[in-house]
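**Q** Give me coordinates for this.
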Amino acid sequence: MESFKILEIRQSVFASNDEEAAKLRAELKEKGVFLLNLMSSPGSGKTTTLTRTIEALKDEMKIGVMEADIDSDVDARTISAAGAKAIQLHTGGMCHLDAGMTRQGLEGLGTGDVELAILENVGNLVCPAEFDTGAVKNAMILSVPEGHDKPLKYPLMFQVCDVVLVNKMDVLPYFNFDLEKCTEYVKMRNPKAQVIPICAATGEGMDAWYGWLRREVRAWRGEETKKENGHE
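**A** This is a model prediction of the structure:
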């Protein structure tokens, strides 16, 4: 009796997903839609960071948000109240989204009037990192109470992220969190990743995050090139 070849199945699934993700990214490029995949563990302040971001940028660009969760519509209601187009995605118990599921979400959201689409992925540091969603960039939030050693414990998450937001800097004096060590560990996993300390609750450091996001969206949409050529 043959045993199941789990590794081969996983490789097949990942290969198929990577192809779908690349196709989705190409389609988004044609439409001028920037898709950001935002990941974190539960309680890191992801929704608070997102609402602050929407409030700061909604007059500059059209924003749409896909809230992924196993159940409930709490986050989608919060995001909608902040002034962004929002849709809630229920994953049916799955702890991640892949490219196919993200495509379904984008179709439900409707991207005809969206310049920045944000996927708030399911809250955990393992599964979401394993699947390319088709996003242009990956961002993750690590909160001070979680500890500065998380890049050592969850290497893949930090390997796939383009930017790491270290949130809840206001409680730094009360936790044994070493920002310098954390940055060092992130760079060990991904030398190109940018680390931005923030406090979404107070607004500390958020301008640096907004600046990073603005630049990435403009570059993806070709707006920097237009400005350089003398166009608005």
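
**Q** CA atoms for contacts and neighbours, from now on please.
**A** Will do.

**Q** tell me which strands and helices whichever strand or helix holds residue 51 is in contact with?
**A** Secondary-structure element containing residue 51, defined by DSSP states H and E: helix 46-57. In terms of contact count using 3 or more Cα pairs under 8 Å, 6 or more residues apart in numbering; DSSP states H and E, helix 46-57 is assigned the packing partners strand 34-40, helix 74-82, helix 206-221.

**Q** What number of residues are in the vicinity of the residue nearest to residue 202 when sequence neighbours are not counted?
**A** Spatial nearest neighbour of residue 202, chain neighbours left out: residue 170 (7.9 Å); criterion: Cα to Cα, 6 or more residues apart in numbering. Under the neighbour criterion other Cα atoms under 10 Å, residue 170 is assigned a count of 14.

**Q** Following up with a second sequence; could you model it the same way so I can compare the two?
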Amino acid sequence: MSLEVDLLSKNDALAERNRRWLGEHGVLALNLMSSPGSGKTTLLERTIRDLGASRPCAVLEGDQETLLDADRITATGARVVQINTGAGCHLDADMVLGGLHTLSPEQGSLLFVENVGNLVCPALFDLGESARVVIISVTEGADKPLKYPHMFRTADLMIVNKIDLLPHVDFDVARCVEYARRARRGLEVLEVSATRGDGLPGWYDWLARRRPGRDRAGSAHDHRSGR
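**A** You can find the predicted model right below:
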């Protein structure tokens, strides 16, 4: 237990260092988390293509292996750095620090951190982000917030993606939202289709209202300690 506490304390210190650097450079950093296959990369591609002309966008792409998602982001014209974690199941603040040195995002840019796909480990590690976004698709179970409550407890926004598929799947959006708000009361929720475009103006408005630095209700440390 003491080793885990030491590890997380070291990570939190590095995360604060990242957050200060990002705030000083006016960079809004978003930590995007989800299960594999939720549509994170598709949402990123669409967002960058829609917003990239008015605001510089950059991506830190987290995966265990391959450059596949990074190649997709590169095709949008955004700057991207791939971070492969090997057997690791999440990004941490030190990995993001190294990625920031390589990426060197422009002043005032949007920085998307696409975390490794799972709903457990990423929730524990503060990266220095301004806000956390958890993405769940309607092809998953609506009970995910009950099974993985800490992920939803630490989120600032939940995006329900692939709503264009609702006529073809058994997914109760209202129930999923209810479960998520059991984990975090008042959690903001957006319903979108990254492929068809439904709900994306609401997502872009949410991004426009965010500010660099400590824009979140609390860090991962705050949520772990019950603050």
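
**Q** Any idea what the TM-score is?
**A** Scored by TM-score structural alignment, normalised by the length of structure 2, the superposition of the two chains gives a TM-score of 0.90; 215 aligned residues with a Cα RMSD of 1.6 Å.

**Q** which position in structure 2 aligns with the residue nearest to residue 202 of structure 1?
**A** In structure 2, the residue matched to residue 170 of structure 1 (TM-score structural alignment) is residue 164.

**Q** Can you report how many residues lie near the aligned partner of residue 68 of structure 2 in structure 1?
**A** The equivalent of residue 68 of structure 2 in structure 1 is residue 74 (alignment by TM-score structural alignment). Other residues near residue 74 of structure 1 come to 11 when the count uses other Cα under 10 Å.

**Q** So residue 74 of structure 1 versus residue 9 of structure 1, what's the distance?
**A** Applying Cα to Cα, to the nearest Å, one obtains 35 Å for the distance of residue 74 of structure 1 from residue 9 of structure 1.

**Q** what's the single longest helix in structure 1?
**A** Of all segments of type helix in structure 1, defined using DSSP state H, the longest is helix 6-31.

**Q** What's the local residue count around the nearest residue to residue 210 of structure 1 once chain neighbours are set aside?
**A** Closest residue in space to residue 210 of structure 1, ignoring its immediate chain neighbours: residue 53 at 6.9 Å, by Cα to Cα, 6+ apart. By other Cα under 10 Å, the residues close to residue 53 of structure 1 number 20.

**Q** Map residue 53 of structure 1 onto structure 2.
**A** Match for residue 53 of structure 1 (TM-score structural alignment): residue 47.

**Q** Now do the contacts for residue 155 of structure 2.
**A** Contacts were defined as Cα atoms under 8 Å, 6 or more residues apart in numbering; by that measure residue 155 of structure 2 touches 131, 132, 133, 134, 184, 187.

**Q** aligned partner of the second one in structure 1?
**A** If I follow you right, that is residue 132 of structure 2. For residue 132 of structure 2, the residue aligned by TM-score structural alignment is residue 138.

**Q** quick one: contacts for that match?
**A** Taking Cα under 8 Å, 6+ apart as the criterion, residue 138 of structure 1 is in contact with 36, 37, 38, 39, 160, 161, 162, 163.

**Q** Top of these by number of neighbours, please.
**A** When neighbours are counted as other Cα under 10 Å, the busiest of these turns out to be residue 39, with 27 neighbours.

**Q** Identify the residue nearest it in space, chain neighbours excluded?
**A** Once flanking residues are discounted, residue 39 of structure 1 sits nearest to residue 140: 4.5 Å by Cα to Cα, 6+ apart.
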